Structures are given as structure tokens and as C-alpha cells.
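*Asks:* Below is the structure, and that's it, no one-letter string:
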């Protein structure tokens, strides 16, 4: 579950609520694509914008329609008591694991973050993936803090940000972290543009945004990397270079939302306000890219 390809789909919605039909369609696409796990209610799934009831329904639908594919459910929230309630809710919904980022309004200290994970893991009956995402949380994990948290019960994986582009530097970064965590805790890379480098550097998993919408492409990249065919994995990733550039310029969520709308996989709009998918000229660029990659429908 915490290795290979973990695909993180959108949670399509408008101001009237969750688009259950579109969400089921996304989940079923993933379930038949040969991925290793589904990451429901990650950042791409807009978890921070949903009510507890909406999050429960989303988790239930993901588990119900994922078939035999394990579902990892995001449980991040501002208060520890809410995270604990969401963890219990996810477990009752049938989640195989949970994903937790240290969400905050006030900037958190390392001790506060450790206390959050200590409190949440104490009562878990499923594994937890530590979500290290400074882009959204504005909290910087140290490797030493990761090492402390990884010793807690039920911690199964660490989802790290993009690794350095230089392979030697990426390997050094992964090796530093690996030396501080138990052997049973895996390391997964996020930041899709650096996925191949991360896997080549020793990461066990790719926690993928694009995998949630275009799973076949992400599976092909992952399997090539797992087979040690780094040239093929890099070639496939390089085909998506314009997409990685858009991710860097606009944030992956807005880009993937526009792609999903253009592919008619979801209705427009598909993000909770005030978030919006790309519009105007940027949207035209996405449409052109889909055509060039022969991904349009």
C-alpha cells in the first residue's frame, strides 16, 4: 500500500455539494488502472474545504468503489480533536490507512507537530502516512522530527516533497531520512515532476497528482522505474514536461481541475470556491497540451 503508485484524485464539487457521480467515475477509473493505492481527500481532493459530513461521504464512496485497491484517507484539520474524530470516521468508513498533514493557521512548532502525531497515532487501528507538504501547510519538517514521529505506533510511510533535480543530491536527501526512520516505514515522493528522480533515489512510492486523473500514464512511469528502466521512465515523464511547468506556475490542483473539465470527466466548475480551475489563456494552453499528448476525448 505504501509503495508503488498512490493516485490522488480530485473531489469534484460545486457550491451545492459533492458531485457523487463524477467522483465515483474517477475512483472506478483508478480501480481498474492497476495502481497500488488511492489517496482520497488529499490536497488534490480539497479536504481542507469540506465539512466532516462531506468528508465522510467522500471516504465512503472511495472505499465502496475502489474494489480491491487500498484507500488512504486524508484526516488533516486545524484542531487535534477534529483530526482524531476524522481518523475515527475514516476507519469506520473502511479506510486502509490515513494521511495526515499538520494543518494550521498559527505557525506550528516542532513540539506541537510531534504532539499532534503522538495523540492521533495512539488510538489508530490502521497505518498512518505523514504528509510533509510545506507548500500548503507552511511547516518545514526536519529529518530529526521525521525520525521521532516515525517511531510512533502505526506510522507506515512519509510523503516527502519534491527531491532535488540532481540525482546524487536526491539520493543523499533520501539516505539522510532513511537513516533516521525504522526499516518498516517507507518513503514516498510527491511533486510529480520529480517522481522519477525520487524513485531512482530510493523512494518506495510515488504519491501522484496526475495519477489521480491519468492513471495509465502514471502507472507506465512507475512500472518502468520499478523495473530499473530509468531511461524509459524519464522519457515518459519528459513528455509531460509542459504539464510539470504548468504545475509549477499555477499549482497542480488548478491545472488538474482544468484538465478534468476539458476531458469531460467532471462538470464545470469542479472546485470549492474560492478555488477555481485555470481559465482564459492558461486554460487554452492546457487544452492544446491535451491535444498534443493525444489525451483529449
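*Replies:* Right, received. Where do you want to start? A quick note: this is a predicted structure, and the numbers were derived from the prediction, not measured. Numbering: from 1, shown residues only.

*Asks:* going forward, measure contacts and count neighbours with C-alpha atoms only.
*Replies:* Fine.

*Asks:* Look up how far residue 127 lies from residue 146.
*Replies:* Per Cα to Cα, to the nearest Å, residue 146 is found 16 Å from residue 127.

*Asks:* A further structure is provided below for comparison with the first:
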């Protein structure tokens, strides 16, 4: 499952809890588009804000809706014991893979992160994707640590946060990481604005927030990469610069995607877990305009 387009859907949350109807609406778009896989409860899936029971319910619901589309579930938490319980829940809910970040209140050492992955893999019956996202976890993986982790048979993919902003530098970055990894471990690009550069540099999978709401638009890019058409990949991602500008303006993707889900009528306008706040009306109007102008779907 670690190739192609892995769509990361929003988990909409209201004052009364998880909005299951809104989540069903979002998942329906992804299954209709036949994305290659689903990334449930990633950062935009708000895993860090949800209880264990809520996370298991979302994973179970996603599995019911996914059909034959494979599903990866994030099991990130501060303590190893909690991660193991979440991994058990995710597997019981039907997860085909686990997405594991290094989350901690105290700064983690590389050996401690390796021990975390080693422990989870020893207890898991499904493969693991390394979730490298220093912007949210505040832990930065080195290429050396990625290489050590890839020596664990359960590790099948690495989700990197982005690549340098020139094609040549992106190629060098992906090549340097691949040199460290065990053969067969895929590299996945995240950070939607870097998708074109990453895919053209040789990343086998796009772990996509944008694909979690606008799957048809994202599939065009992933399919162009699969057809080894870098010019089309670049053209399709460059035209989306107004969307990337919104990400930058609002400090990342989650507030933009939540607002967009409301604009599309899939969720309430206010669908973020507190303390996150919805964007003001003027910003939502700008997001609606960009969706229309770019014909996002």
C-alpha cells in the first residue's frame, strides 16, 4: 500500500464530539475517487486531540467505509504503553498499516525513538510507516536514524516532511535518504506544496492532506508521476500555488482544509478541535474563491 496517493482526511470535530456524518461525507469523496490508500488520524486527522475511544471509533468507521482501499492509522502518543494500546485498537479496527510519529513531552534521543519503533513492531502484526513531522512532534529524524529504523523488518515506508525547493536539490535529498534505507522501503513526500518536487525526485508515494479533501485533483498529479511525466507533475502542482499560499498564510494546512470542508458543505464551518479556532469569515470567503478558481475536486 506504500505507493501512489495516500489520502489523509480531516477528522471533523464539533462541540458535541467527532462529527461522524461529516467524516462519512469526506470518506465518500475518497472512495469514489479510488485513492490508492487512506491515512487515518494523521495530523490533519487531529489524532493528538482525540481520546482513545474516539480514535478507535474513527478507525472502525473508516474501515467500514473504505471497502477494498487499504487503510493506515496513526497511533502516535506520548507514552509507549499508550502507543501499544492504540496500535492494538487500530489493528482490531482493521488497519492495514500503522503510522508512527515520535511524540514526547521531554526531548527524545535517537536511541529512545529506535526503541519505540522496535517495541511497536515486535507487538504489531501489520507494517509501520515512519512519521517524520518535526513541525508537529518537534522531533527531527536524521538520515542515520531512518536507516537504523529501516533495518527493522516491520518498517515499510518513511513519510518525509518536504524536500528542498529546487529540482536538483530535491533529487539529491531523496537519493541521500534512499542510500540509507533498506531496499524495498519506500519514501513518501508530505507537505502538499512539495509534492511535485518530491514525486519528480523519486518519492514513490504522496502522503497528501490535499488528497484527503480534493482527491480527483491530487490523483492527476500522482498519476502523472506514475507515468514518469515530470513536466505534467510540475505544471499541475504549480497551478495550485494559490492553495499553497493559503497554507502559508494560515500556518499550515489544517485550518484551510477544515474551512474548505465547510465551504463544500461536507461539515460544519466550525469543525476543528479546541483550542484550534475556525478562520474568520473573510478568510473562508477567500478559500471558497480559490476552490472555485482552481476547480478543486
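*Replies:* In hand now; what should we look at? As the structure is a computational prediction, the values presented were derived from the model and not from experiment.

*Asks:* Now do the SS call for the closest residue to residue 97 of structure 2 other than its chain neighbours.
*Replies:* Spatial nearest neighbour of residue 97 of structure 2, excluding adjacent residues (Cα to Cα, 6 or more residues apart in numbering): residue 72 at 4.5 Å. At residue 72 of structure 2, secondary structure determined by DSSP: H, G, I helix; E, B strand; the rest coil is strand.

*Asks:* residue contacts, residue 72 of structure 2?
*Replies:* 37, 38, 39, 40, 95, 96, 97, 98, 99 (Cα atoms under 8 Å, 6 or more residues apart in numbering).

*Asks:* where exactly do the helices run in structure 1?
*Replies:* 20-31, 52-65, 80-93, 110-122, 134-137, 143-150, 167-178, 195-200, 215-226, 230-239, 241-250, 252-262, 280-292 (DSSP state H).

*Asks:* buried stuff in the last one?
*Replies:* Right, the one you point to is helix 280-292 of structure 1. Within helix 280-292 of structure 1, the residues that count as buried by 16 or more other Cα atoms under 10 Å are 283, 285, 286, 287, 289, 290.

*Asks:* what's the spacing between the first one and residue 276 of structure 1?
*Replies:* Computed with Cα to Cα, the distance linking residue 283 of structure 1 and residue 276 of structure 1 is 11 Å.

*Asks:* ok, back up a step: among the helices of structure 1, which comes closest to residue 5 of structure 1?
*Replies:* helix 215-226 (6.4 Å; Cα to Cα).

*Asks:* after superposition, how close is the closest one to structure 2?
*Replies:* Helix 215-226 of structure 1 differs from its equivalent in structure 2 by a mean of 0.6 Å after superposition (mean Cα distance after the TM-score superposition for structure 1).

*Asks:* the inter-axis angle of that helix versus helix 230-239?
*Replies:* 150 degrees (axes from the mean of the first three to the mean of the last three Cα atoms, to 10 degrees).

*Asks:* buried sites along helix 215-226 of structure 1?
*Replies:* For helix 215-226 of structure 1, the neighbour count (16+ other Cα under 10 Å) marks 215, 216, 218, 219, 220, 221, 222, 223, 224, 225, 226 as buried.

*Asks:* re earlier: in CSV: the buried residues of helix 280-292 of structure 1, plus distance to residue 84 of structure 1.
*Replies:* Listed next are the buried residues of helix 280-292 of structure 1 as CSV, based on distance: Cα to Cα, whole Å:
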residue, distance to residue 84 of structure 1
283, 39
285, 42
286, 39
287, 41
289, 42
290, 41
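
*Asks:* Let me know the closest of those residues to residue 63 of structure 1.
*Replies:* Checking the buried residues of helix 280-292 of structure 1 one by one against residue 63 of structure 1 (Cα to Cα), the nearest turns out to be residue 290, at 29.6 Å.

*Asks:* which ones are touching the closest one?
*Replies:* 259, 296.

*Asks:* Please apply the same query to the one 5 residues further on.
*Replies:* Counting by Cα under 8 Å, 6+ apart, residue 295 of structure 1 touches no other residue.

*Asks:* distance of it from residue 200 of structure 1?
*Replies:* Look at residue 295 of structure 1 and residue 200 of structure 1: by Cα to Cα, they are 27 Å apart.

*Asks:* Same question for residue 28 of structure 1.
*Replies:* From residue 28 of structure 1 to residue 200 of structure 1 the distance is 29 Å (Cα to Cα).

*Asks:* and what of residue 166 of structure 1?
*Replies:* Residue 166 of structure 1 is 11 Å from residue 200 of structure 1, where distance means Cα to Cα.

*Asks:* Look at these two and report which has more neighbours.
*Replies:* residue 200 (20 against 11; other Cα atoms under 10 Å).

*Asks:* Translate the more buried one into the numbering of structure 2.
*Replies:* Matched by TM-score structural alignment, residue 200 of structure 1 corresponds to residue 200 in structure 2.
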